[in-house]
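# need a 3D model of the following:
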Amino acid sequence: MESRLQTTVLSTHPERPAICREGCELDALIQLKTPPLAGVSKQRKPVAIAVVIDRSGSMAGPKLKAACAAAQQLVRQLTPADRLSVISFDDQVRTVVPLSAPSEAAITAIGRIRSGGQTALFDGWRVGMESLLQAEELTGHQKRVVLLTDGQANAGLTRRSEVAPLVGQANEQAISTSCIGLGEDYEERLLTAMAEAGAGNLVHLTSPQQLEAVFTAELEGLNLTLGRDLRLRLNLAEGVKLKQIHNPLEPGADSWIQLGALQAGITPTLAVRLQIAPEDQSQEQVRDLLTVEAQWIHVNDQPEQREAVMRLPVVEVEEWRALPVDPDVQREVLLQQTAKQRRRAMEELDQGDSTQMLYSVQAALHSLDQAQSSPEIDQERKLLGELLDLISTNKLSLARKVMGTQSFMRARGRKLRNQEGHDDF
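Predicted coordinates for the structure are as follows:
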């Protein structure tokens, strides 16, 4: 059930080691196992980061101070081979640090950023993106825009339908975008659309004190990146239907499912449920169920692909029911289902049904009651408990932001953070 090439392995993991001749439903994981962190060369590929900081009036005080301190710390973590630009925006966009190697001059310039007026969010992103796009010396660099904002985009382009395609075009030119929303007032739908189109991360922070850790995590993620534009496609055999994708993800019009970046030490996982028709007159002992394709662009800009086939024995119903169920598959399916419950709760809140939204979060928490304890399950209980606390105190806008970022990151196999920005609780 595996296809191995070099050190990255695409594999399928069914919850039971066989299928039922009389027909059955079967949960399964599709995983792309990357090299362990210890196997990653210490001679990392250089990075080029455009940090785009909201300096609108609402950022005045501790938030802007923390943002500048985090950007300054990022400069100190870069190597001479790396490149950095810093852009600030209110209703006007300013290039605080032109694209250059890290320097004390850059640190000083960042410290001079002051708050201003409205929020030309897209224009700030565009200038940061163009600083990376137009630089001729970045052929060998991994490129990312890191956008930080605390407010609503109210100048320049503001619609998701206008902004997301342009972010997607930048991603096609190897410039990814991560979005950091700070506080309770930013437009999370816009940031989600940008992070999704830009194949980056989506982070919500209640407290600016975690900005430094988040900026550091962005750099570490780039350091561990093995490829971009990771996508999966399922080709089902005759008599097999895809009943459900447990991750809160949808296939595109071309049937590919987008997962973003491929990083060392991270195992992108798609959890699915298959519906398998009964065998008619066949007495097959083994049956091919599906073929999985994986594609991505390697850091050397060369296309990579893998293929794996799920092939399982066919047994009678009594034997099938007696087979053990893989707890790892059960756990991942449950975690992705709770992520999908978050997305459902967000939709219910958008429709004005806060009662049903509360029920969806409670149902997600109750679904963990019979789950075997593990670090992932215990973390999930804490996250859902925090969400219920927010809802019970009528902090619905904040709850929506937290649910959105957690659902986004879980679907793509990335670290989840609590509302204060911690990922190690």
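# from now on I want contacts and neighbour counts done on CA atoms only, so please keep to that.
OK.
# from the contact counts, what lies against the strand or helix carrying Val163?
According to DSSP states H and E, Val163 maps onto helix 160-172. Judged by 3 or more Cα pairs under 8 Å, 6 or more residues apart in numbering; DSSP states H and E, helix 160-172 is in contact with strand 175-182, helix 188-197.
# can you list contacts of it?
Phe122, Met129, Leu157, Ser176, Thr177, Arg189, Leu190, Ala193, Met194, Ala197, Gly198, Ala199 (Cα atoms under 8 Å, 6 or more residues apart in numbering).
# not counting sequence-adjacent ones, nearest residue to Arg144?
Ser176 (4.7 Å; Cα to Cα, 6 or more residues apart in numbering).
# residues near the one you found, how many?
30 (other Cα atoms under 10 Å).
# equivalent analysis for Arg321, please.
With neighbours defined by other Cα under 10 Å, the count for Arg321 comes to 13.
# what's the distance between it and Ala18?
Look at Arg321 and Ala18: by Cα to Cα, to the nearest Å, they are 10 Å apart.
# check which residues of the helix or strand hosting Glu307 are buried.
For Glu307, the element it lies in under DSSP H and E is strand 303-315. Judged by neighbour count using 16 or more other Cα atoms under 10 Å, the buried positions of strand 303-315 are Gln305, Arg306, Glu307, Ala308, Val309, Met310, Arg311, Leu312, Val314, Val315.
# and that strand, what does it pack onto?
When contacts are defined as 3+ Cα pairs under 8 Å, 6+ apart, strand 303-315 sits against strand 2-5, strand 8-14, strand 19-20, strand 286-298.
# please provide the structure for the following sequence as well, for comparison with the first:
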Amino acid sequence: MGDPPIELLLLTERPVARNDEVTEIDAIVEVRCRSTESVGRAAHAMNLCLAVDRSGSMSGKKLETVKRSCGDIYRRITGEDLFTVVIFDDDAHVVINPQTPRDQVEERLAAITPGGMTNLSLGWYQGLLELQTHMETHHYSRLILLSDGQANAGETKKTTLAGVASAARDEGITTSTIGVGNDFQEDLLEVIATASGGKFWYIDESGIENIIEEEFQGALTVALDSPTVELSLPRGVTMSRELNSLRKVSRRYRLRPLKGQDTFNFAVRLEIDPTRMNAGELTLGATLYDGGRRVAGTEQSVALAPLPDVTRAPVHPLVRSVVEQFEAATTDERTVKDLDESNLSGMRKMLTAEVARFRAVEESLLAGSGGPDGDRYGGEIEHLAWHRSANEVSAAIVDLVQPYPAEPAVRILLSRLRKGVVHKFGLKNARQYGSSRPDDDVQLGLLVEAIGLADVLIAAFPDDREALESKREKLREYLARFAQ
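The predicted structure is shown next:
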């Protein structure tokens, strides 16, 4: 018999806890999807909206690529799907909606021209309104928001935008955001995507078509559109710390939509008081829902034992990995702050420490990869290795530019590095498992620009040639790794 299409696991860092005093134990919930096709695709069509920045900076190749991508998607949707295109600059306009005659779609797309300023919030709000207008219970709603510029009009407060995104998610609307080039406000796009359960993409203009296609394909393979998880804790067990950034709705953790081939996990820290229990073990439970439908349930028993038995029990590598990644997301937040405050020395130390921690977790996963869950361990190792390598790239770039803070080219590269860090933070925060080719392209772009900057610095500071050449060689090694 094959594996079930949806598997729910509840794992604890150790199979035992102390029986003589109050202690804490970490646990993770993991959802594994193995379906190659959307569950119930025939019964759940798409309600899809593309909200596109058409401000003046989008003129030329960028806007033409988006228009072509919109046309490609429209030609591939089914008769049950709903399709909307909103364009915005300092105003917002609906150019295509589900009632648009099919023979007018191409003409309306071709008529889109560049405009003026960038009222990002207005364009997004208009897209949400259109989706809400056409929303029905048998559709799942997706919005793709693309911008290449600064939001210089409309709402720009992150907390306000996050609140709107979260409320839209409660209604069943997920927004993914695409930041193009080097001028967009990554903080706004990241918070919109994360709060609504989508993904934040950072690309140069050559990658627009690929990202829109990947988002469209992801929408076609939805396995769980509105997944939530509820934990069941026995008497004597309480929540000590939420090792995740998930929102709770009616005691259930709200997850992002899960695709047909997807893994999602999150961690919690529990406090166990053995004096409030009568038995020699306790049982934790977790239940997975999709909307109001129960999908799966699982339980995990934890024995109560003396301290020597607890210390001898091995730590579960997957639990350790998920907890470490949550802590690493806070490192990314501090890294952004260090970049904003030009604290490059502190940033480099923090990144170096995180690289060492990730290596230790990778080693523990490798040691346990020979068991029945070996494929999952291998995937986790690759996942961790990507984030570790991305941190190594950031540290190497900081090492290169730290002695030359006043150079204009250095400030430009650090601005791009900030976008890369926010992109990586978005992957962790949304618990995006694994990486895609566009994620690699972010690191490749940073490395190519850094290597070019090294050449400029060698010419400008010949006395530093030896040190700069050594740093440039390290950057080339990382470039070869990501280019594989």
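# about what we covered before: out of the buried residues of strand 303-315 of the first structure, flag the one nearest to Lys63 of the first structure.
Closest approach between the buried residues of strand 303-315 of the first structure and Lys63 of the first structure, by Cα to Cα: Gln305, at 42.9 Å.
# show the contacting residues for that closest one.
Gln305 of the first structure neighbours (Cα under 8 Å, 6+ apart): Glu293, Ala294, Gln295, Trp296.
# looking at the residues you listed, which has the most residues close by?
For the contacts of Gln305 of the first structure, the largest neighbour count, defined by other Cα under 10 Å, is 23 neighbours, found at Trp296.
# would you confirm that that residue contacts Arg306?
No - applying Cα atoms under 8 Å as the test, Trp296 of the first structure and Arg306 come out as separate, 9.2 Å apart.
# and the nearest residue to Arg417 of the first structure once chain neighbours are set aside, what does it touch?
Leaving aside its sequence neighbours, Arg417 of the first structure sits nearest to Asp423 (Cα to Cα, 6+ apart; 4.4 Å). Asp423 of the first structure is in contact with Lys415, Leu416, Arg417, counting by Cα under 8 Å, 6+ apart.
# okay if I get these as TSV plus distance to Ile49 of the first structure, secondary structure and neighbour count?
Below are the contacts of Asp423 of the first structure laid out as TSV (distance: Cα to Cα, whole Å; DSSP: H, G, I helix; E, B strand; the rest coil; neighbours: other Cα atoms under 10 Å):
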residue	distance to Ile49 of the first structure	secondary structure	neighbour count
Lys415	21	coil	13
Leu416	23	coil	21
Arg417	22	coil	20
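# counterpart of Val322 of the second structure over in the first structure?
When the first structure is aligned by TM-score structural alignment, Val322 of the second structure is paired with Glu332.
# who's in contact with its match?
Going by Cα under 8 Å, 6+ apart, Glu332 of the first structure touches Leu29, Ala271.
# pull the distance from the helix or strand that contains it to the chain's centre.
Element membership for Glu332 of the first structure (DSSP H and E) is helix 327-350. Distance of helix 327-350 of the first structure from the chain centroid (Cα atoms, centre = their mean, to the nearest Å) equals 15 Å.
# what angle sits between it and strand 8-14?
Angle of helix 327-350 of the first structure versus strand 8-14, following axes from the mean of the first three to the mean of the last three Cα atoms, to 10 degrees, is 90 degrees.
# mind reading off the mean deviation between helix 327-350 of the first structure and the second structure?
Compared with the second structure after fitting, helix 327-350 of the first structure deviates on average by 3.0 Å (mean Cα distance after the TM-score superposition for the first structure).
# so which bits of that helix are buried?
329-349.
# please apply the same query to stretch 429-439 of the second structure.
Within stretch 429-439 of the second structure, the residues that count as buried by 16+ other Cα under 10 Å are Asn429, Ala430, Arg431, Gln432, Tyr433, Gly434, Pro438, Asp439.
# cool, and stretch 118-130 of the second structure?
Neighbour-count burial for stretch 118-130 of the second structure, counted by 16+ other Cα under 10 Å, picks out Thr118, Asn119, Leu120, Ser121, Leu122, Gly123, Trp124, Tyr125, Gln126, Gly127, Leu128, Glu130.
# in the stretch 301-450 of the second structure, which spans are helices?
Taking DSSP state H, counting those that start in this stretch as the test, the helices found in the stretch 301-450 of the second structure are 307-312, 317-340, 344-367, 374-401, 408-429, 437-460.
# JSON lines please, covering those and showing distance to Thr137 of the second structure.
Formatted as JSON lines, these follow (distance: least, Cα to Cα, whole Å):
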{"stretch": "helix 307-312", "distance to Thr137 of the second structure": "49"}
{"stretch": "helix 317-340", "distance to Thr137 of the second structure": "34"}
{"stretch": "helix 344-367", "distance to Thr137 of the second structure": "42"}
{"stretch": "helix 374-401", "distance to Thr137 of the second structure": "35"}
{"stretch": "helix 408-429", "distance to Thr137 of the second structure": "28"}
{"stretch": "helix 437-460", "distance to Thr137 of the second structure": "33"}
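# so which of the ones you listed is nearest Arg254 of the second structure?
With distances scored as Cα to Cα, the stretch of the helices of the stretch 301-450 of the second structure nearest to Arg254 of the second structure is helix 408-429 (13.1 Å).
# and the closest one with strand 173-180, angle?
Angle of helix 408-429 of the second structure versus strand 173-180, following the same axes, to 10 degrees, is 160 degrees.
# so helix 408-429 of the second structure versus helix 186-196, what angle?
Orientation of helix 408-429 of the second structure against helix 186-196 (the same axes, to 10 degrees) gives an angle of 10 degrees.
# chain center to helix 408-429 of the second structure: distance?
Once both centres are worked out by Cα atoms, centre = their mean, helix 408-429 of the second structure turns out to sit 15 Å from its chain's centre.
# how about stretch 69-76 of the first structure?
The answer for stretch 69-76 of the first structure is 23 Å, by Cα atoms, centre = their mean.
# contacts for it next, please.
Stretch 69-76 of the first structure is touched from outside by 51, 84, 102-103, 106-107, 110-111, 211-213, 215-216, 219, with contacts defined as Cα under 8 Å, 6+ apart.
# same question for stretch 377-388 of the first structure.
With contact meaning Cα under 8 Å, 6+ apart, stretch 377-388 of the first structure is reached by 331, 335, 358, 361-362, 364-365, 368, 371, 399, 402-403, 418, 425.
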